[in-house]
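*Asks:* make a model of this:
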Amino acid sequence: MSKRILITGASGFTGKHAVQHFLDKGYVVHAVIRLTKLDLMQENLHIHSLDLSDKAAVHALLEKTNPDYILHLAGENSVPESWKTPFKSWQANVDSTLHLVEAVRDLGLSTRVVIAGSVLQDELSDAASPTHPYSLTKTMQTTVGLAWHNLFQVDVIIAKPSNIIGPGVSNGVCTLFAKQLRQLQTSGKSQFQVGNAAVTRDFIDVRDLVTAYETLFLKGTAGETYEITSGRWVSLGEILSLFRQVSSFDFTIRSETEEAMEMKLPMMSEKIRALKWEPTRSLEMSLADVWEYTAQL
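*Replies:* Down below sits the predicted model:
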């Protein structure tokens, strides 16, 4: 019998890739969306329009679907928006998570829940002095999930990915760069300006990330946090240089500053790799796919 997975935020960047991945693997997928559409029709796909801040609706959905797995991707992921409407971000990230794990507890389900954290979240010890409202909501979101595991034995795992890239609708820096470069190319100009080319980040392809999520469902340990990274730190200047290669667009790079930036400790992916997961797509492959995708826009 096919396993049932419920995916929140199913119409988002990672969500769309996750839905297709699990359908391809033979799962029965219950895709939860809210304001947007999911333009996909397959036999094992069931789409639910739901506001996760509605506790009763979440409880009813889980009672109806009884999923083996929940991949919780939904939420507000914009730092600027979190400054404008911090309570909305709290509802989207913290309340929605609480409603999910509480419904699992209340219904006595054996569902395994993987909650997607963020590279931008702070440590719980720093929660009273957060970097921004978004980081606070992600810190508290993962804390709630782990607390429900420790208090009530809900099967919760936290997945903390680095910066996500790949083809699809995304507000990530690589997709933004690709769009801007195409506009530059169309205009006939050849100088690309960036704020600080020295900023370094780790990027993980969204398709490798979704495979990591499945690995956690099958092999992860409840109550643990798994960081999911490529293990390759690159500067934004290097990203632009790679775009020059994959696009065959000979542009120059002008950085407003190249001062060294204070960086959090690099994320470590030993725990997820110990479960026999490895990324399969190189950064160059991912950027080539991003470049090809933006040609359609």
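
*Asks:* drop to CA atoms for contacts and neighbour counts, all remaining ones
*Replies:* Will do.

*Asks:* three-state assignment of Ser241?
*Replies:* helix (DSSP: H, G, I helix; E, B strand; the rest coil).

*Asks:* please tell me how far it sits from Gln193.
*Replies:* 13 Å (Cα to Cα, to the nearest Å).

*Asks:* what's the answer for Leu181, then?
*Replies:* Leu181 is 10 Å from Gln193, by Cα to Cα.

*Asks:* neighbour count: the two, which is higher?
*Replies:* The neighbour comparison of Leu181 against Gln193 (other Cα atoms under 10 Å) goes to Leu181, with 24 against 13.

*Asks:* not counting sequence-adjacent ones, nearest residue to that one?
*Replies:* Phe192 (7.3 Å; Cα to Cα, 6 or more residues apart in numbering).

*Asks:* also this sequence, please, to line up against the first:
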Amino acid sequence: MSRRILVTGAAGFIGYHLCRRLLTEGWIVHGLDNLNAYYDPALKRDRLAHLENHPDFQFHTVDLADREAMTGLFAGPHFDVVVNLAAQAGVRHSLQDPAAYVDSNLVGFANVLEGCRAQAVDHLLFASSSSVYGANARLPYSVHDGVDHPLSLYAASKRAGELMAHSYAHLFGIPCTGLRFFTVYGPWGRPDMAYFRFTRQILAGEPIPVFNHGQMRRDFTYIDDVIEGVVRLLDFAPRPAPMSTERPDPSTSDAPFRLYNIGNHTPVALLDFIAILEDLLARKADIEWLPMQAGDVIATYADVGELQEAVGFSPATPLRDGLARFIDWYRSYYDAS
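*Replies:* Sure, this is the predicted structure:
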């Protein structure tokens, strides 16, 4: 019998790709999204158009922060697994509109947790972020590291979500898995991300803003690798593990709760990234050099040892290959030459 899964943020970048994969594997998929205007909703609707004709896909236009609507959703068919990918994203935007992060990432996630409690779901997986590592400068980032110094409200909201999930795992026995994603990119991606904006700006002959005068490194992770990691974890619900209460390790718990980094574990210098884009686009970038921006970090670098040990997989798509696939999609989608 097919199993039933709820994917929030189904019209988003990662959510769309996850729903496509799940449908090919025989899941009954319920997708939820509020189709907000943080970036062009037309792109979200075009993603959904690839899903909605599938007989095993049902879409719900619901805002996570709408408690009544969320209660109604979880009063319906039972979900075997829930994957919460809906969130207000973006470090920079959190400086301008903090309320959006409170509503979606805190209130909204609390509603997801309550729904999972009401249904006693078998497994909740939820999106966190590499941003939670904040002021921690020890690389590579490990789930064993402390993450108590976030540098943006976005990062703080993601860390708060991890703590909220742990409390529900402890109190109600809900198996919860947090996924710390590292700079996800690829076809059907988010227009606010640097690789997407730089592609548009280079093709249009516009200057690209480069912060910290280019002294940045990012662990770019291709979307198919991210989806593979998530899918492998669906049936790997965490169990309680021995934990020292005197010197607790952030990565383990006596509750059914675990955290995983999902990153390419190969940080790339920003200027090298731009050079690859220039080569693939056969265009030179006009660079606007800018100082470090508030809330940002100089480097991200994922230690994925726990993911490899748990499910025998770690992302490994080379950046040039992934960017080439993205650019092919971009030219096709926008009919760009």
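
*Asks:* drop the TM-score for these two in here.
*Replies:* For this chain pair, the superposition-based TM-score is 0.88 by TM-score structural alignment, normalised by the length of the first structure; 288 aligned residues with a Cα RMSD of 2.5 Å.

*Asks:* remind me, longest helix of the first structure?
*Replies:* Criterion DSSP state H: the longest helix present in the first structure is helix 133-152.

*Asks:* what range does it cover in the second structure?
*Replies:* Counting by TM-score structural alignment, helix 133-152 of the first structure pairs with residues 153-172 of the second structure.

*Asks:* next structured bit after the longest helix of the first structure?
*Replies:* Later in the chain than helix 133-152 of the first structure, the nearest helix or strand by DSSP states H and E is strand 155-161.

*Asks:* tell me, stretch 44-60 of the first structure lands on which residues of the second structure?
*Replies:* The aligned range for stretch 44-60 of the first structure is 56-72, by TM-score structural alignment.

*Asks:* and the contacts of that stretch?
*Replies:* Defining contact as Cα atoms under 8 Å, 6 or more residues apart in numbering, one finds that stretch 56-72 of the second structure is touched by 23, 27-35, 51-52, 86, 103-104, 107-109, 111-112, 115.

*Asks:* now the buried members of these.
*Replies:* 23, 27-35, 51, 86, 103-104, 107-109, 111-112, 115 (16 or more other Cα atoms under 10 Å).

*Asks:* tell me which of those fall in helices.
*Replies:* 23, 109, 111-112, 115.

*Asks:* what's the most distant pair in those residues?
*Replies:* Taking Cα to Cα as the measure, those span a maximum distance of 25.4 Å, between Leu23 and Asn111.

*Asks:* quick check: the aligned residue for Ser78 of the first structure in the second structure?
*Replies:* Superposed on the second structure with TM-score structural alignment, Ser78 of the first structure falls opposite Gly90.

*Asks:* so how many other residues sit close to its match?
*Replies:* 17.

*Asks:* all strands for the second structure, in order.
*Replies:* Assigned by DSSP state E, the strands in the second structure fall at 4-8, 28-33, 57-61, 81-84, 123-129, 176-181, 184-185, 207-210, 217-218, 221-222, 257-262, 268-269, 286-289.

*Asks:* residues making contact with the fourth one?
*Replies:* Spelled out, that is strand 81-84 of the second structure. 4-9, 109, 112, 116, 121-127, 234.

*Asks:* please indicate which of these are buried?
*Replies:* By 16+ other Cα under 10 Å, the contacts of strand 81-84 of the second structure give 4-9, 109, 112, 116, 121-127, 234 as buried.

*Asks:* ok, Val234 of the first structure - contacts?
*Replies:* Listed by Cα under 8 Å, 6+ apart, the contact set of Val234 of the first structure reads 200-202.

*Asks:* sorry, slip of the keys, the one I care about is Asn77 of the first structure.
*Replies:* Counting by Cα under 8 Å, 6+ apart, Asn77 of the first structure has contacts Tyr134.

*Asks:* how near is the equivalent of Val173 of the first structure over in the second structure to Thr317 of the second structure?
*Replies:* Alignment note (TM-score structural alignment): Val173 of the first structure maps to Ala194 of the second structure. Plainly put, Ala194 of the second structure is 18 Å away from Thr317 of the second structure if you go by Cα to Cα.

*Asks:* figure out which of the strands of the second structure is closest to Gln96 of the second structure.
*Replies:* Comparing those by Cα to Cα, strand 207-210 comes nearest, at 18.6 Å.

*Asks:* buried stuff in that closest one?
*Replies:* Applying 16+ other Cα under 10 Å to strand 207-210 of the second structure flags 208-210 as buried.
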